[in-house]
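Peer 1: Here's a sequence, model it:
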Amino acid sequence: MKTALLQITSSDDPAENLEMVRSMTSDAADMGAQFILTPEVTNCVSTSATRQVEVLQHEADDITLAGLRSEAAKLGVWLLIGSLAIKTQDKDGRFANRSFLIDPQGQIVARYDKIHMFDVQVSEAETFRESKNYRPGRKAVVAATEFGKVGLTICYDIRFAHLYAALTQEGARILTVPSAFSPVTGAAHWESLLRARAIENGCWVLAPAQTGEHPKTRGKTRHTHGHSMVVSPWGEVLIDAGTDPGIHIFNLDDSSVTEARRRVPSLSHCRPFDGP
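Peer 2: Okay, here's the model as predicted:
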């Protein structure tokens, strides 16, 4: 199945970002892609809570979700909207960081809210407190598709191997990791983590990423790592997209999952144990 990762540089203007992603999605479909994936926070990258309150919407009203559902239906493709920043009804006003899997009829097949919040001090100059503005999800999600079961995750989730093991135990053969990774942690850990999750689980790992310096109307400037990746179930990096925005096409072959798991059947060797 021809599949495409979109590597983009979202601004803090959802309408502007929607037009960019619509155009790239159409181009990817013209190139033969039947499954297209976008990065984390496709609709808005912003360091300003004030700006987010101004431009973000509830799911029912979100222009990016509506626009990309329509585009998927028009093109007849599967689409993973890596995630959207979405307003919620939470009393504390926090947003959801929510991934959507859309079928070729434009219907929402699955939703997943990011479970693990990126609350870290990367360096003296770079601190993130994702949980201040986003509330964590609680439910892991595996979605059935015509090309195999898909386990949905987002960005910082990649550091929590037990989540991926649980998705695989529920039948996932493809793991999605849409991201907006920090350049510092990206350079140090991005590839290693993606390859580890692929090898441990004998799964395809598909990781579309935000990249570069993100245009803004207010707040601090945000930079992201880029290097969208496709890792095979054997742990081979088949695509490393570098740092330029673009469309990256590859063939998603389910037989590679079967072959990797045949060669090293570690999933069938899992054993219960006591302690420590």
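Peer 1: Going by C-alpha atoms from here, please, whenever you check contacts or count neighbours.
Peer 2: OK.
Peer 1: So in this protein, which strand runs the longest?
Peer 2: strand 78-86 (DSSP state E).
Peer 1: Any chance you could list what contacts the helix or strand just after it?
Peer 2: Using DSSP states H and E, the helix or strand that follows strand 78-86 in sequence is strand 96-102. Applying CA atoms under 8 Å, 6 or more residues apart in numbering, the contact partners of strand 96-102 are 40-41, 69, 72, 78-88, 108-114, 134-137, 152-154.
Peer 1: can you do 7 Å?
Peer 2: 69, 78-88, 108-114, 134-135 (CA atoms under 7 Å, 6 or more residues apart in numbering).
Peer 1: Would you mind getting the angle between that strand and strand 78-86?
Peer 2: Using axes from the mean of the first three to the mean of the last three CA atoms, to 10 degrees, the direction of strand 96-102 lies 160 degrees away from that of strand 78-86.
Peer 1: okay, the angle between whatever helix or strand comes next after strand 96-102 and strand 96-102?
Peer 2: Going down the chain from strand 96-102, the next helix or strand is strand 108-113, by DSSP H and E. Orientation check (the same axes, to 10 degrees): strand 108-113 against strand 96-102 gives 160 degrees.
Peer 1: For strand 108-113, which helices and strands make contact with it?
Peer 2: strand 96-102 (3 or more CA pairs under 7 Å, 6 or more residues apart in numbering; DSSP states H and E).
Peer 1: The same query, at a cut-off of 8 Å, please.
Peer 2: Counting contacts by 3 or more CA pairs under 8 Å, 6 or more residues apart in numbering; DSSP states H and E, strand 108-113 packs against strand 96-102, strand 141-143.
Peer 1: among these, which is the most enclosed?
Peer 2: strand 96-102 (a mean of 24; mean count of other CA atoms under 10 Å).
Peer 1: what number of residues lie near Arg94?
Peer 2: 19 (other CA atoms under 10 Å).
Peer 1: Show me what the longest strand of the chain is packed against.
Peer 2: Using 3+ CA pairs under 8 Å, 6+ apart, strand 78-86 sits against strand 35-37, helix 63-75, strand 96-102.
Peer 1: what residues does that strand touch?
Peer 2: Residues contacting strand 78-86 (CA under 8 Å, 6+ apart): 34-44, 56-59, 62, 65, 68, 72, 95-104, 154, 177-179, 208.
Peer 1: Now the second one, please; I'll put the structures next to each other:
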Amino acid sequence: MRVAAIQMRSGLDPDTNLAALGALLEEAAAGGARYALTPEVSLIFPENREQLRLVAAPYDGHPQLAAIGTMARQHGMHVHIGSLPIPLEDGRFANRSVFFGPGGAVTATYDKIHLFDADIAGLDAYRESATYKGGDKAVTASLGEFTLGFSICYDMRFARLYTSLAKAGADLLAVPAAFTVPTGQAHWHVLLRARAIETGSYVIAAAQGGAHENGRATFGHSLIVDPWGRILAELDHDAPGVVFADIDQAAVAEARRRVPALANARDFAAPGLQG
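Peer 2: Below is the predicted model of the structure:
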């Protein structure tokens, strides 16, 4: 199966982002992709809750999602919107992935589980949970001969999620992201390769890249990793584009045969939790 990771430089206007995405999906389809993954916050990349409230549309009847369903059907391709903000009743938002089948219908959604709440030396505290509500359910979906496991950006730092997805049958792990430049330079490649190695799965990571309207700068470097941890393809820059790789179930079986970590894993009592 040929898969594609789409790299974007999303701004604040959903329709402008949709037009840019449409051209990139055409490129992915022309390149033979049966599945295309877009980055986190593909359709709007806000910096704060006020910007979100101005343009974030409800999930039901969402105009840009309806257009993407039409594109998926026209291209006969699975289209995975890495994420977009969805308003919730409590005033916060879900950071939601939406997965379209080649017929244009939504076949799965996933709300980002892990939220970045941190006190950083020299900077104000960052509380993603003040704006977003974390999900509480891991999600897999059928993708031809593969099973797709869902995650979003900061999730990649939590290995237990990916082990759980792999144990549930996932052998292709999606990681849409909007990594900052410093953390991207330090951790992007090593974390994605680690998630592939420890689960014996393919990892596809679609990234935001470059300087955005909201003042943020993101790392780019969308890539696809094989189950042995080798980078099959990468956009070695932060500009919009599409990267392709051909993936094969045999590589999953071989990696898991050579290092049967999933089969060998055991439950154990952690210090301080006994009895």
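Peer 1: what's the TM between chain one and chain two?
Peer 2: The TM-score (TM-score structural alignment, normalised by the length of the second structure) is 0.94; 270 aligned residues with a CA RMSD of 1.4 Å.
Peer 1: Gln169 of the first structure: which of the helices and strands packed on strand 78-86 of the first structure is closest?
Peer 2: strand 96-102 (20.0 Å; CA to CA).
Peer 1: Now that closest one on the second structure. Mean distance?
Peer 2: Taken over the aligned residues, the distance from strand 96-102 of the first structure to the second structure averages 0.7 Å (mean CA distance after the TM-score superposition for the first structure).
Peer 1: and that strand, how far from the chain's centre?
Peer 2: 9 Å (CA atoms, centre = their mean, to the nearest Å).
Peer 1: re the thing from before, can I get the buried part of the contacts of strand 78-86 of the first structure as one PyMOL selection?
Peer 2: One line in PyMOL is enough to select the buried ones among these; burial here means 16 or more other CA atoms under 10 Å:
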select buried, resi 34+35+36+37+38+39+40+41+42+43+44+56+57+59+62+65+68+72+95+96+97+98+99+100+101+102+103+104+154+177+178+179+208
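Peer 1: give me the number of residues near Ala165 of the first structure?
Peer 2: 16.
Peer 1: residues contacting the residue nearest in space to the middle of the second structure?
Peer 2: For the second structure, Pro176 is the residue whose C-alpha lies nearest the centre (CA atoms, centre = their mean; 2.1 Å). Pro176 of the second structure sits next to Leu37, Thr38, Pro39, Glu40, Gly82, Ser83, Ser151, Ile152, Cys153, Ala205, Ala206, Ala207 when contact means CA under 8 Å, 6+ apart.
Peer 1: now those residues as JSON lines including distance to Ala20 of the second structure?
Peer 2: Formatted as JSON lines, those follow (distance: CA to CA, whole Å):
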{"residue": "Leu37", "distance to Ala20 of the second structure": "14"}
{"residue": "Thr38", "distance to Ala20 of the second structure": "11"}
{"residue": "Pro39", "distance to Ala20 of the second structure": "13"}
{"residue": "Glu40", "distance to Ala20 of the second structure": "15"}
{"residue": "Gly82", "distance to Ala20 of the second structure": "15"}
{"residue": "Ser83", "distance to Ala20 of the second structure": "16"}
{"residue": "Ser151", "distance to Ala20 of the second structure": "23"}
{"residue": "Ile152", "distance to Ala20 of the second structure": "21"}
{"residue": "Cys153", "distance to Ala20 of the second structure": "21"}
{"residue": "Ala205", "distance to Ala20 of the second structure": "19"}
{"residue": "Ala206", "distance to Ala20 of the second structure": "15"}
{"residue": "Ala207", "distance to Ala20 of the second structure": "14"}
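Peer 1: buried stuff in the longest helix belonging to the second structure?
Peer 2: The helix spanning the most residues in the second structure, taking DSSP state H as the definition, is helix 14-30. Within helix 14-30 of the second structure, the residues scored as buried using 16+ other CA under 10 Å are Pro14, Asn17, Leu18, Ala20, Leu21, Gly22, Leu24, Leu25, Glu27, Ala28, Ala29.
Peer 1: same thing with stretch 247-256 of the second structure?
Peer 2: Neighbour count says stretch 247-256 of the second structure has Ile247, Ala251, Val252, Ala255, Arg256 buried, by 16+ other CA under 10 Å.
Peer 1: Go through the residues you listed and say which is closest to Ile224 of the second structure.
Peer 2: Nearest to Ile224 of the second structure among those, with distances taken as CA to CA, is Ile247, at 9.4 Å.
Peer 1: Give the aligned equivalent of the closest one in the first structure.
Peer 2: The equivalent of Ile247 of the second structure in the first structure is Leu252 (alignment by TM-score structural alignment).
Peer 1: with the first structure superposed, average distance for the longest helix of the second structure?
Peer 2: Counting by mean CA distance after the TM-score superposition for the first structure, helix 14-30 of the second structure comes out at 0.8 Å.
Peer 1: Run through the neighbouring helices and strands of that helix.
Peer 2: strand 2-7, helix 63-75, strand 241-246.
Peer 1: Give me the residues contacting it.
Peer 2: So helix 14-30 of the second structure is contacted by 4, 6, 8, 10-11, 36, 42-44, 55, 64, 68, 71, 75, 77, 241-242, 244 (CA under 8 Å, 6+ apart).
Peer 1: what's the angle from that helix to helix 63-75?
Peer 2: Using the same axes, to 10 degrees: helix 14-30 of the second structure against helix 63-75 is 20 degrees.
Peer 1: From the chain's centroid, how far away is helix 14-30 of the second structure?
Peer 2: 17 Å.
Peer 1: Ok, stretch 196-211 of the first structure next?
Peer 2: That offset, for stretch 196-211 of the first structure, works out to 10 Å (CA atoms, centre = their mean).
Peer 1: Tell me the counterpart of His80 of the second structure in the first structure.
Peer 2: Counting by TM-score structural alignment, the partner of His80 of the second structure is Leu80.
Peer 1: again, but for Ala263 of the second structure
Peer 2: By TM-score structural alignment, Ala263 of the second structure lines up with Ser268.
Peer 1: can you confirm that match is in a helix?
Peer 2: Yes: counting by DSSP: H, G, I helix; E, B strand; the rest coil, Ser268 of the first structure is located in a helix.
Peer 1: give me every residue that touches the residue of the first structure most remote from its centre.
Peer 2: Taking CA atoms, centre = their mean, the residue of the first structure most remote from its mean C-alpha position is Asp274, at 34.8 Å. Neighbour list for Asp274 of the first structure: empty [criterion: CA under 8 Å, 6+ apart].
Peer 1: how near is it to Leu163 of the first structure?
Peer 2: Distance, Asp274 of the first structure to Leu163 of the first structure, using CA to CA, to the nearest Å: 20 Å.
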